[in-house]
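S.K.: Have a look at this fold, sequence not included:
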């Protein structure tokens, strides 16, 4: 029986890695006065830390989850992190359309975890 840590650590690592990636991809939207080449280099540097967490998350996660489950989990985590980032950092407003869209993606992840349909 695998340790609980095998199931939990990939989730925690993916959450933190997504925080880094969200800042790498979208954090520069509040820094419009810098040249794009500098923004790309800074974003690339931030993304390095994302990879340092995402790769182990998937390596450890493979012990407990199927690759499709890891990907579905990562997408839901990405949306959750982005939603918080968008409101807290960018000052954006989430709308009902965003909520419905995110729920549909989460429903897709649920189907991935549900496993094959009996047929």
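M.R.: Ah, there it is. Here the structure is a predicted model, which means the values were calculated and not measured.

S.K.: going forward, measure contacts between C-alpha atoms and count neighbours the same way
M.R.: OK.

S.K.: Outside of stretch 54-69 itself, list whatever touches it.
M.R.: Outside of stretch 54-69, the residues within contact range by C-alpha atoms under 8 Å, 6 or more residues apart in numbering are 2, 6-7, 9-11, 13-14, 17, 70, 109, 112-113.

S.K.: could you pull out the helices for this protein?
M.R.: 4-26, 36-61, 67-88, 96-114 (DSSP state H).

S.K.: Name the nearest residue to residue 11, sequence neighbours excluded.
M.R.: Excluding its sequence neighbours, the residue lying closest to residue 11 (C-alpha to C-alpha, 6 or more residues apart in numbering) is residue 57, at 7.3 Å.

S.K.: Just give me the residue right at the centre of this protein.
M.R.: Nearest to the centroid of the C-alpha atoms of the chain, with distances taken as C-alpha atoms, centre = their mean, sits residue 78, at 2.6 Å.

S.K.: Surely it touches residue 18?
M.R.: Yes: taking contacts as C-alpha atoms under 8 Å, residue 78 lies within contact range of residue 18: 5.9 Å.

S.K.: and the comparison structure, right after this:
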């Protein structure tokens, strides 16, 4: 695995963690606050996310095509989402996560085969 791909994966993982908090963290932490406060805080978190996402995509696009970059992003999203949902949002672990993961592995196989 190349250093470029490793850097891309690490940046995408970091970006995804921030984006999950921007998208879903307010459901747990700000549900009592007015919507406009949740929106502003989520925008601020999303700005940080973009500081990782944009470089990850630029770096990754030097070795991956657009479809590969997108599937990589989706797999990372699922890998980061499951622990976030279970540990932070206190959601039950479901078999659906495993089935979704297996479907994503199929997508990885088809998009990365040469």
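M.R.: Looks like it arrived, so ask away. Here the structure is a predicted model, which is why all the values come from computation and not from measurement.

S.K.: returning to that earlier point: only the buried subset of the contacts of stretch 54-69 of structure 1, as a PyMOL command please.
M.R.: Selection of the buried residues among those in PyMOL, burial being defined by 16 or more other C-alpha atoms under 10 Å:
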select buried, resi 6+7+9+10+11+13+14+17+70+109+112+113
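
S.K.: Let me have the contacts of stretch 54-69 of structure 1 in JSON lines, extended by distance to residue 40 of structure 1.
M.R.: As requested, the contacts of stretch 54-69 of structure 1 are exported to JSON lines (distance: C-alpha to C-alpha, whole Å):
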{"residue": "2", "distance to residue 40 of structure 1": "41"}
{"residue": "6", "distance to residue 40 of structure 1": "34"}
{"residue": "7", "distance to residue 40 of structure 1": "34"}
{"residue": "9", "distance to residue 40 of structure 1": "30"}
{"residue": "10", "distance to residue 40 of structure 1": "28"}
{"residue": "11", "distance to residue 40 of structure 1": "28"}
{"residue": "13", "distance to residue 40 of structure 1": "24"}
{"residue": "14", "distance to residue 40 of structure 1": "22"}
{"residue": "17", "distance to residue 40 of structure 1": "18"}
{"residue": "70", "distance to residue 40 of structure 1": "28"}
{"residue": "109", "distance to residue 40 of structure 1": "31"}
{"residue": "112", "distance to residue 40 of structure 1": "34"}
{"residue": "113", "distance to residue 40 of structure 1": "36"}
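
S.K.: what about the spatially closest residue to residue 46 of structure 1 that is not a sequence neighbour, distance to residue 34 of structure 1?
M.R.: Take residue 46 of structure 1 and drop its neighbours on the chain: the residue closest to it by C-alpha to C-alpha, 6+ apart is residue 24, 5.5 Å away. Distance, residue 24 of structure 1 to residue 34 of structure 1, using C-alpha to C-alpha, to the nearest Å: 15 Å.

S.K.: Give me the more crowded residue out of these two.
M.R.: Taking other C-alpha atoms under 10 Å, residue 24 of structure 1 and residue 34 do not tie; residue 24 has more neighbours (22 against 9).
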